[in-house]
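Visitor: return a 3D structure for these sequence lines:
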Amino acid sequence: MSIEIKAPTFPESVADGTVATWHKQPGEAVSRDELIVDIETDKVVLEVVAPADGSIAEIIKGEGDTVLSDEVIAIFAAGDVAAAAPAAAEAAPAEAAAEGDADAAAGPAARKLLDENNLDASKVPGTGKGGRVTKEDVLNYLKNKPAAAPAAAAPAAAAPAVEVPAAGERVEKRVPMTRLRATIAKRLVEAQQNAAMLTTYNEVNMKPVMELRKQYKDLFEKTHNGTRLGFMSFFVKAATEALKRFPAVNASIDGNDIVYHGYQDIGVAVSTDRGLMVPVLRDTDGMNLAGVESAIADFGKRGREGKLGIDDMQGGTFTITNGGVFGSLMSTPILNPPQTAILGMHKIQERPMAVNGEVVVLPMMYLALSYDHRMIDGKDAVQFLVTIKDLLEDPARMLLDV
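Guide: Take a look at the predicted model:
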């Protein structure tokens, strides 16, 4: 039985997508709910799974092709895999022989790797149906290639094709920008062009938070089923309280209108292999520290696995980004439109500080607040950042609401 495999239904904010990777090729056995193709949109990568046991009969949209919502991208042969696979497996070698092109016996994902690494498909052993070269075959060939070189070649033997660049050779590699990376680039440029962006800085003594964390981290983890107490939850709660006190920082600009939000949805920047993503913590005023830490850990895990959904990243009234995890001492974060402010955390570093006329070494962190001066006055931005500083240097104030 033939089944049409369609692209996912995209939300209204997503016009189309791009076929990123075919994980299965025509003729390969596929189990029900097994991942067969990734569709990359402007925001996330969506996964399409097999509707039943069987195999792909025909790929209609190859890697790099643009697809619309619910557009047919392949034909799936459901039923007995052993019966469905031979027809597709025999077709590929026959077509390759007719055209005299070894690349025809390689799937789209394999051909892409072959082209990127300047490999001849005829030299890569194929383990797919009918000797078809799969993506895994190319990866294994590349991985084992150095070991496969003969230790002592005969002097008269023809020199093999050298793919390792010679000494002094200036190598360049051109690859297309991913859809997500292109969207990130576009939004960052637009943010700088369309907003009167300004950044104010301050520094916070992290010793009180570090001592509190050290004192309670084991009990916290035991009480909350393995959830670890980090620093981000303190910043989220401090930012939430500060946003309540300074509504303009929690607002957004829509044309000539200012939209004041009566809730705090805080985006937390997450670095992934595909680029920077900003999943959103909803209604942080009603979350405790354990809830914040658990949600952030889940975002990080799903971000690394490419499983963050569009719903996870829609909305948000304020953003926090932490360059300190990569060692950044100070930076200027860029706004995440249509939000009007973003808080940048940085590396905790011991520095000599003057305290009551004495020099004391304290663990300090620089804070940066970038904001849209069209919406937020400098006075409010500075006081907002000072509020976060005061709450972090005396965490009890968050509990007492003072």
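
Visitor: every contact and neighbour count from this point should use C-alpha atoms.
Guide: Will do.

Visitor: so residue 369: helix, strand or coil?
Guide: Put simply, residue 369 is strand when judged by DSSP: H, G, I helix; E, B strand; the rest coil.

Visitor: neighbours around it, how many?
Guide: 24 (other Cα atoms under 10 Å).

Visitor: against residue 203, how distant is the nearest residue to it once chain neighbours are set aside?
Guide: Distances taken as Cα to Cα, 6 or more residues apart in numbering place residue 343 nearest to residue 369, at 4.7 Å, with adjacent residues excluded. Taking Cα to Cα, to the nearest Å as the measure, residue 343 falls 12 Å from residue 203.

Visitor: output the contacting helices and strands for the helix or strand encompassing the residue nearest to residue 369.
Guide: Residue 343 is located in strand 341-345, with elements delineated by DSSP states H and E. Here strand 341-345 touches strand 318-322, strand 358-372, going by 3 or more Cα pairs under 8 Å, 6 or more residues apart in numbering; DSSP states H and E.

Visitor: so who does the residue nearest to residue 369 touch?
Guide: 319-321, 333, 367-370 (Cα atoms under 8 Å, 6 or more residues apart in numbering).

Visitor: let's see this one next to it:
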Amino acid sequence: MATEIKVPVLGESVTEGTIAEWLKQPGDAVAADEPICSLETDKVAVDVPSPVAGVMSEHRASVGDNVEVGAVIAVIEEGATASAAAPAATPAPAPAPAPAAAKADTPAPAQSEALLNPAQTMSPAVRRAVLEHGVDPSTIKGTGKDGRLTKEDVLAAAEAKKSGGAAPAPAAPSPAAAAPAPAGAGRNSERVKMTRMRQTIARRLKGAQEQAALLTTFNDCDMSAVMEARDKYKDLFAKKHDIRLGFMGFFAKAACLALKDVPAVNAYIDGDEIVYHDYVDISVAVSAPNGLVVPVIRDADKKGFARIEQDIADFGARAKAGTLTMEDMTGGTFTISNGGVFGSLMSTPIINPPQSAVLGLHRIEDRPVVRNGEIVIRPMMYLALSYDHRLIDGREAVTALKIIKEAIEDPTRMLIDL
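Guide: Down below sits the predicted model:
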């Protein structure tokens, strides 16, 4: 029996997606709930699973096609077998068991994650295969559209690695090719279509500049107290909560204090009305393979440090794996973006519409400052608060940033809600 596979509901206000990669080709066997294709939306890439077991009969859409929710994209012959649907391929001889030394060379999960290059576009299925098999994607030649890696490319590389083989070496250059290149050669250009997510990021950021009256206020912050508290309690914290104590938890709690005291920074404009919130949902900017995403820590004002750090760690891991959902990134009343992890000294972050403010964190570095009439060295960080001046006055923005600075410099304020 033929079963049509339709584009599933992708989330609120999302009506279509783009076929990023077919994970199953016509003639391939498909298990129930097994992903058959990767679908890229404005916010995330999602795998479309098969509701039945059978064989992929046909594709109704091609890679790069825009497909609406509910559209038929494939047909699966339920209950069929791969041999019945397509000519059987000549089975390849089973590879000899890998020697123990080769098995020992397989990277651990943490090492495998280090192989992932944020600049290399990969679907969720491909990324999972890279992590599972511990292969370096930069050494694999992609056979997909525009040279993108497919799951089959990764599996073939993993099989070659297990059998002790290697990827085919490039053919030796012909004598003509070996001749010295003329001056100016090698200046190639490549035209690559923007992914749907990158198009959305570009549109939203440009829209924020055009619609909001953006302004940024700066301050600097002495990180001594937070660093001392972190060094003193990080081992106990990790032992009790099984999570590392980072700096983002401190800044999230400090931001909650500021947003409660200055409600306009936690609000947004909707037409000719202002929408205020009695809760704080903090969007945390996370670097994902296809661009910047902002998953949301719900009710951050009601959560403790451990839960906030756990949420952030979970978002980071799922952003790398490409498994964040639409629900993870829906909403948010305020954003924190940490450019310091990449070495940024100072920046003017752009707000995340429809929000009205974003806090930018930067790198910590020792600088000379004056304390009690003496020049001393302190670990300092520049803080930046960009805001929509249509809603937030300068006094409110400066006050909010000052509250965050004071809470970080004296963490006791977070405990007594001061």
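
Visitor: top of the contacts of residue 343 of structure 1 by neighbour count?
Guide: Going by other Cα under 10 Å, residue 319 tops the contacts of residue 343 of structure 1 with 26 neighbours.

Visitor: map that residue across to structure 2 for me.
Guide: Aligned by TM-score structural alignment, residue 319 of structure 1 pairs with residue 335 of structure 2.

Visitor: next up, the contacts around its match.
Guide: 282-285, 294, 351-352, 355, 357-359.

Visitor: which one of those is nearest to residue 115 of structure 2?
Guide: Nearest to residue 115 of structure 2 among the contacts of residue 335 of structure 2 is residue 285, at 21.8 Å by Cα to Cα.

Visitor: look up how far residue 130 of structure 2 lies from the aligned partner of residue 246 of structure 1 in structure 2.
Guide: Matched across to structure 2, residue 246 of structure 1 falls on residue 262, judged by TM-score structural alignment. In this view, residue 262 of structure 2 and residue 130 of structure 2 are 46 Å apart by Cα to Cα.

Visitor: more neighbours, those two?
Guide: Shown here are residue 262 of structure 2 and residue 130; by other Cα under 10 Å, residue 130 has more neighbours (24 against 17).

Visitor: now find how far off-centre the helix or strand encompassing the more buried one is within its chain.
Guide: Secondary structure assignment for residue 130 of structure 2, by DSSP H and E: helix 124-133. The chain centroid and the centroid of helix 124-133 of structure 2 are separated by 15 Å under Cα atoms, centre = their mean, to the nearest Å.

Visitor: tell me which helix or strand comes right after it.
Guide: helix 151-162.

Visitor: got the angle between that following helix and helix 124-133?
Guide: Taking axes from the mean of the first three to the mean of the last three Cα atoms, to 10 degrees, one finds helix 151-162 of structure 2 and helix 124-133 inclined to each other by 10 degrees.

Visitor: where along structure 2 do the helices fall?
Guide: 82-85, 100-104, 109-115, 124-133, 151-162, 175-178, 196-211, 224-241, 248-261, 305-321, 394-409, 412-415 (DSSP state H).

Visitor: check which residues of the longest one are buried.
Guide: Of the residues in helix 224-241 of structure 2, those buried by neighbour count under the rule 16 or more other Cα atoms under 10 Å are 225-226, 230, 234, 237.

Visitor: for residue 344 of structure 2, see how far away the aligned partner of residue 363 of structure 1 in structure 2 is.
Guide: Alignment note: residue 363 of structure 1 maps to residue 379 in structure 2; criterion TM-score structural alignment. Residue 379 of structure 2 sits 15 Å away from residue 344 of structure 2, going by Cα to Cα.
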